[in-house]
Each structure stands twice: as structure tokens, then as C-alpha cells.
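Engineer: structure of the sequence below:
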Amino acid sequence: MSDHILVERRDAIQIIRLNRPEKKNAITRAMYAAMAKALRKGDADDAIRVHVFLGVPGAFSAGNDLQDFMTAATSNDMGKEILEFLTALSSARKPIVSGVNGLAIGVGTTIHLHCDLTFATPESLFRTPFVDLGLVPEAASSLLAPNLMGHQKAFALLALGHGFTADAAHEAGIVYRIVSADRLEDDVMQAAAEIAAKPPEAMQIARALMRMPAEPLSDRIVREARHFAERLTSEETRAALLAFFTRKK
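Structural biologist: Predicted structure coming up:
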């Protein structure tokens, strides 16, 4: 595990913290590998119900460590760790909550497109200068961002590289809630705890349904109905209904 990625478990919550403040959390290949490992391990652990991503004050991440990546490019070993992380991130079964306090540049922005709830401080800045560097959008952001915020805002973010303030990111749907810096981690953890307290199988199915590709409404109704019928006979639902009716008495 990279020293620049700290992994902590609090009850049913796994916290993955980027911790390279001297480089504003610029991400190296070793950091990608460590985050991928943590996501896979947490997803495989039934005791973990939610993942949390955090950075340090002033920076969630300044993006990729370009020096590290230029070294990788010259050795024909470009992208393996990145793809492993992005695959683990995009295929994670369990909900993901993130908190941003400061810079969220490049992949420091696109990570949050895969999160279910993102909190940010008013000082946060989301920016993806891919084209400015002669590069292109990554992490499926060219698909996720237009679906989330529409073509024009996505173009401003991903192609023009315009910075989005916390307010703009909130309006675009990247951010769920803007909170003060002194409240950020408490509010992130409170949201994660609320998720963790829900029936885990039902939560994972509900999340997976919302993240599926577009399909005809009639197909989605049938798919939801099948899951709904299966859930009615599950132990989770029996326990939840019993608790509900007990409270009603």
C-alpha cells in the first residue's frame, strides 16, 4: 500500500484518503494501485458497506503526477495502474461518498462522476485541463459528464478546461452539497453512516439500477419488478418490514 494512500475502516465504512499534501495530492501509479487494491478489498468484504474518498485541506487532488507518467510513457508501461483503478471504481458494487476541500484537477474531478454523493467546500475548484495538455477526457467522463450536465456544460468543463467553482459544480450535478471546511469530513461521514445503516443488498441493487445504461422504460419497469419481487422474499426485507410494523404498534 502506498504511503500516500491511507486506508482506514470505521465500522462499516472504508475511508480511502489521498495523503500527499506536499504535491497537492498529485496521483502516482503507486497511488492508483493502492486505491484499486483498497476498492477491490472493500467490495469483497461483506462488513464494508460504503467507500469514502477524502483528500487533504486545500487539495483533493491536483491530478496525475505528470513526471511519474512521463517516465511510464517512455517505458511503454503507460496506464496499467490507472486502468485497474478506474475499473475498480466504475465497477464498485458499494456506494461511494467523497469530500472535496480545495483543488480537484483532472482525475481529481472525474473521480467524483463515479461517486454517489460528493460534498465540497466553497473554496473547491473543479477543472479538467485535458485538451490544454494535448490530451483527451478520461475515466469515462466524456460519457458521464454530458449525461449528467448536458453537452454545453460538459464541453466547457472537459474541452475548454473551464474551472467550475463549488457552486457551479453543484449546479452541474457533480456536487451534492456545499459545506464549510470545518464540517466537511463530519458531513461526509454522517452521509456514509446513513448509507451503511440501510439494508445492504437492497442498497446495492438500487444503486446498480440507477447506474445502468439507458433502456426503454418498459424494459426498466420489468427489470425493477423482477428485483422488487425477489426482494419481497429476502431476509433483509422481512426484517425491515417487521421493524416497521413493530414501530407502528
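Engineer: going by C-alpha atoms from here, please, whenever you check contacts or count neighbours.
Structural biologist: Will do.
Engineer: check the gap between Phe164 and Lys153 for me.
Structural biologist: 10 Å (CA to CA, to the nearest Å).
Engineer: the more surrounded of these two?
Structural biologist: Just comparing Phe164 and Lys153: by other CA atoms under 10 Å the higher neighbour count belongs to Phe164, 22 against 19.
Engineer: so for the spatially most central residue of the chain, what's the nearest residue that isn't a sequence neighbour?
Structural biologist: Most central in the chain under CA atoms, centre = their mean is Cys115, positioned 2.7 Å from the mean C-alpha point. Leaving aside its sequence neighbours, Cys115 sits nearest to Ile96 (CA to CA, 6 or more residues apart in numbering; 5.0 Å).
Engineer: list the contacts of that neighbour.
Structural biologist: 50-53, 114-117 (CA atoms under 8 Å, 6 or more residues apart in numbering).
Engineer: among those residues, name the buried ones.
Structural biologist: 50-53, 114-117 (16 or more other CA atoms under 10 Å).
Engineer: nearest to Pro137, of those residues?
Structural biologist: Proximity of the buried ones among the contacts of Ile96 to Pro137 was ranked by CA to CA; the top entry is His114 with 14.3 Å.
Engineer: what's the spacing between the closest residue in space to the closest one that isn't next to it in sequence and Gly161?
Structural biologist: In space, and not counting its chain neighbours, His114 is closest to Ser90: 6.3 Å by CA to CA, 6+ apart. Shown here: Ser90 relative to Gly161, a distance of 23 Å by CA to CA.
Engineer: please provide the structure for the following sequence as well, for comparison with the first:
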Amino acid sequence: MSFIKSEQIGAVLRLTLDRPEKKNAITQEMYQSLANKINEAASDFGIRAVVICSNGDSFTAGNDINDFANDPQMDEGSPVFSFLFAIHNFPKPLIAAVKGRAVGIGTTMLMHCDLVTANPDTKFSMPFVSLGLVAEGGSSYLFPRLVGHAKAAEIFFTGRTFSADEALSMGLINQISEDELSAAMAFAQEIAEQPPTAVINTKALLKSGSHEALNQVIRAEGELFKMATQSDEAQIAFMNFLAKKSKVK
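Structural biologist: Prediction:
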């Protein structure tokens, strides 16, 4: 069963995280499916923009902890890396519609998006340090450039949750809307009507100053992340996390 739903609406490809019973926690199979669909869209002239959204009450709870604890693949060519490089290198506009919880990769992937809409109730978090891990997805480079070192350090070191209003003030998202998906689709359709080569070239120029540097950061983060997952510190944090989840149930 695929947990990624793909639908083309005019010139817009909509990719939906469709595992609501698990809060859209992302498995390695889901990462690879997303990467494949995004890479295919890059070379499809009929697709002018991609929107990533979700079913259920959460955008994503982040990585599926059980999936990654059993087989943490963080090498180049792994599903996670395939997804990260797909969104980093995607030449066309990438838009996200976010609601509920956006944990870990659910927040870091937004830094690779060109536009993001969010429901007023969205809660963002990057609890990597709290799990004995390090920042991933290029976020150690992109986030401080966006919000400054002090704010980035506060959020990374504490792992605290922040609101849609705070995300808007940071510049992480473009718009807060009660219907975040409709708002994202409106952005996508407006962009899809623009001259496509001009859009692609403008995005390339916007990213030109940091594109290769970010490639190196993503690789370095991946190495440290993989080492961290194998540490006693992370294993204890994982067990504590899973124990808390079981008590909640």
C-alpha cells in the first residue's frame, strides 16, 4: 500500500502524505516514493508546480521512529537522501500546505519550499537534540540564515514547539489560512500561469548563492545523524520517547 497519494490538477502536481492513522510518520518507503514523484515532475513539462500536503489532522509526526531505529539508512542513495536531494534540486516551485503537527522533517522540508501555507493551529518542532540527534535536511545551514543564530540555537537546543504565528514572523511560512490547502493551490495555480522558463530561471538565481554549500551541509549532517542514531544517548532518548507514547495510548 502506498502512503503517498499523487494527483495532477491542471499543471499542478499534488502529493499527499496519506498515513493519517500514524500521524503521517514517514517511512523510508514513503521517502523514496516522494523522491521518485518529485524527480519525475522535474522533467515533466506539463507540471509547473508541486504542492505537498497531508490527510488527517497532522502534516507529519516526522520520521517513523520504529522504522529508523531498526534500520537507520542515512547514506547517499538512501531513501532519506534521495528525498532531500530531490527537494533541494527541484527546479520548479515547491509549495507546502501544513496543518496540525509538523515535527522534524515536517519542519525542515519547509525550508526547501518556495512557498508555505499553514493552518492557524499548526505546531512546528525540530526535536533532534531532544532525541540525541543533530539537525538534518540542511536545516543547520538554512534555519540560522532565516532567523539568525540566537533564535535557531534556542529552538534547536530546546526542541521546543512554535506556533504558526511565530513561524510567519520568522519567515518560515508565507501565509496563515483556515484552509491552508486551498491557499497553497491558489499560489500554485497563479504561478503555473506564469512563463515557465522565467519561473525556473528565477528560482535558480534565488538559490544560486547557497546551492552547492547546502549540498555539502546535507551530506555532513547525514554523517553526524547516522553516528548519533547509533549512540547510547540516542538509543536511550528513543526508548524514553516510545515509552511516553505507549503511556499516552
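Engineer: which of the contacts of Ile96 of the first structure lies closest to Arg223 of the first structure?
Structural biologist: Asp116 (21.3 Å).
Engineer: what's the closest one aligned with over in the second structure?
Structural biologist: Taking TM-score structural alignment, Asp116 of the first structure has Asp114 as its aligned residue in the second structure.
Engineer: I figured that match hits Lys92, correct?
Structural biologist: No - applying CA atoms under 8 Å, one finds Asp114 of the second structure not in contact with Lys92, separated by 9.1 Å.
Engineer: so which bit of the second structure is stretch 222-233 of the first structure matched to?
Structural biologist: Using TM-score structural alignment, stretch 222-233 of the first structure finds no match anywhere in the second structure.
Engineer: got the buried residues for that stretch?
Structural biologist: Buried, per 16+ other CA under 10 Å, within stretch 222-233 of the first structure: Arg231.
Engineer: same question, stretch 69-89 of the second structure
Structural biologist: 69, 72-74, 79-89.
Engineer: quick one: the helices in the first structure?
Structural biologist: Using DSSP state H, the helices of the first structure run over 29-44, 66-74, 80-90, 107-110, 141-149, 151-158, 166-172, 184-196, 200-211, 217-232, 235-248.
Engineer: most tightly packed of those?
Structural biologist: helix 107-110 (a mean of 25; mean count of other CA atoms under 10 Å).
Engineer: ok, Leu83 of the first structure - contacts?
Structural biologist: Contacts of Leu83 of the first structure by CA under 8 Å, 6+ apart: none found.
Engineer: counterpart of the residue nearest to His114 of the first structure in the second structure?
Structural biologist: In the second structure, Ser90 of the first structure lands on His88 (TM-score structural alignment).
Engineer: so its match is in contact with Asp114, correct?
Structural biologist: No - when contacts are counted by CA under 8 Å, His88 of the second structure is not listed as touching Asp114 (10.7 Å).
Engineer: okay, buried residues for the helix ranked longest in the second structure please.
Structural biologist: For the second structure, the longest helix by residue count, based on DSSP H, is helix 211-229. By neighbour count with 16+ other CA under 10 Å, helix 211-229 of the second structure contains the buried residues 214-215, 217-219, 221-223, 225-226, 228-229.
Engineer: for it, name the packing helices and strands.
Structural biologist: helix 139-147 (3 or more CA pairs under 8 Å, 6 or more residues apart in numbering; DSSP states H and E).
Engineer: can you list contacts of the helix it packs on?
Structural biologist: Here helix 139-147 of the second structure has contacts from 108, 111, 150-153, 170-172, 214, 217, using CA under 8 Å, 6+ apart.
Engineer: mind running it again at 10 Å?
Structural biologist: Helix 139-147 of the second structure has contacts (CA atoms under 10 Å, 6 or more residues apart in numbering) with 104-105, 107-112, 126, 134-135, 148-153, 155-156, 167, 169-172, 210, 213-214, 217-218, 221.
Engineer: map Glu180 of the second structure onto the first structure.
Structural biologist: Under TM-score structural alignment, Glu180 of the second structure pairs with Leu184 in the first structure.
Engineer: ok, its match - contacts?
Structural biologist: So Leu184 of the first structure contacts 54, 98-101, 119-121, 177-178, 190 (CA under 10 Å, 6+ apart).
Engineer: Asp65 of the first structure contacts Gly108, doesn't it?
Structural biologist: No - look at Asp65 of the first structure against Gly108 with CA atoms under 10 Å: they stay out of range, at 11.4 Å.
Engineer: give the residues shared as contacts by these two.
Structural biologist: 25-27.
Engineer: how about the alignment partner in the second structure of Ile15 of the first structure: what's its closest non-neighbour residue?
Structural biologist: Aligned counterpart of Ile15 of the first structure in the second structure: Arg14 (TM-score structural alignment). Leaving aside its sequence neighbours, Arg14 of the second structure sits nearest to Val51 (CA to CA, 6+ apart; 4.8 Å).
Engineer: same question, Arg207 of the first structure
Structural biologist: Pro95 (7.2 Å).
Engineer: wait, that neighbour touches Cys115, no?
Structural biologist: Yes - in this structure, Pro95 of the first structure is within contact of Cys115 by CA under 10 Å, at 7.3 Å.
Engineer: shared neighbours of the two, anything?
Structural biologist: In contact with both Pro95 of the first structure and Cys115: 51-52, using CA under 10 Å, 6+ apart.
Engineer: related to what we said a few turns ago, so which of the shared contacts of Asp65 and Gly108 of the first structure is the most crowded?
Structural biologist: Neighbour max across those (other CA under 10 Å) = Asn25, 27 neighbours.
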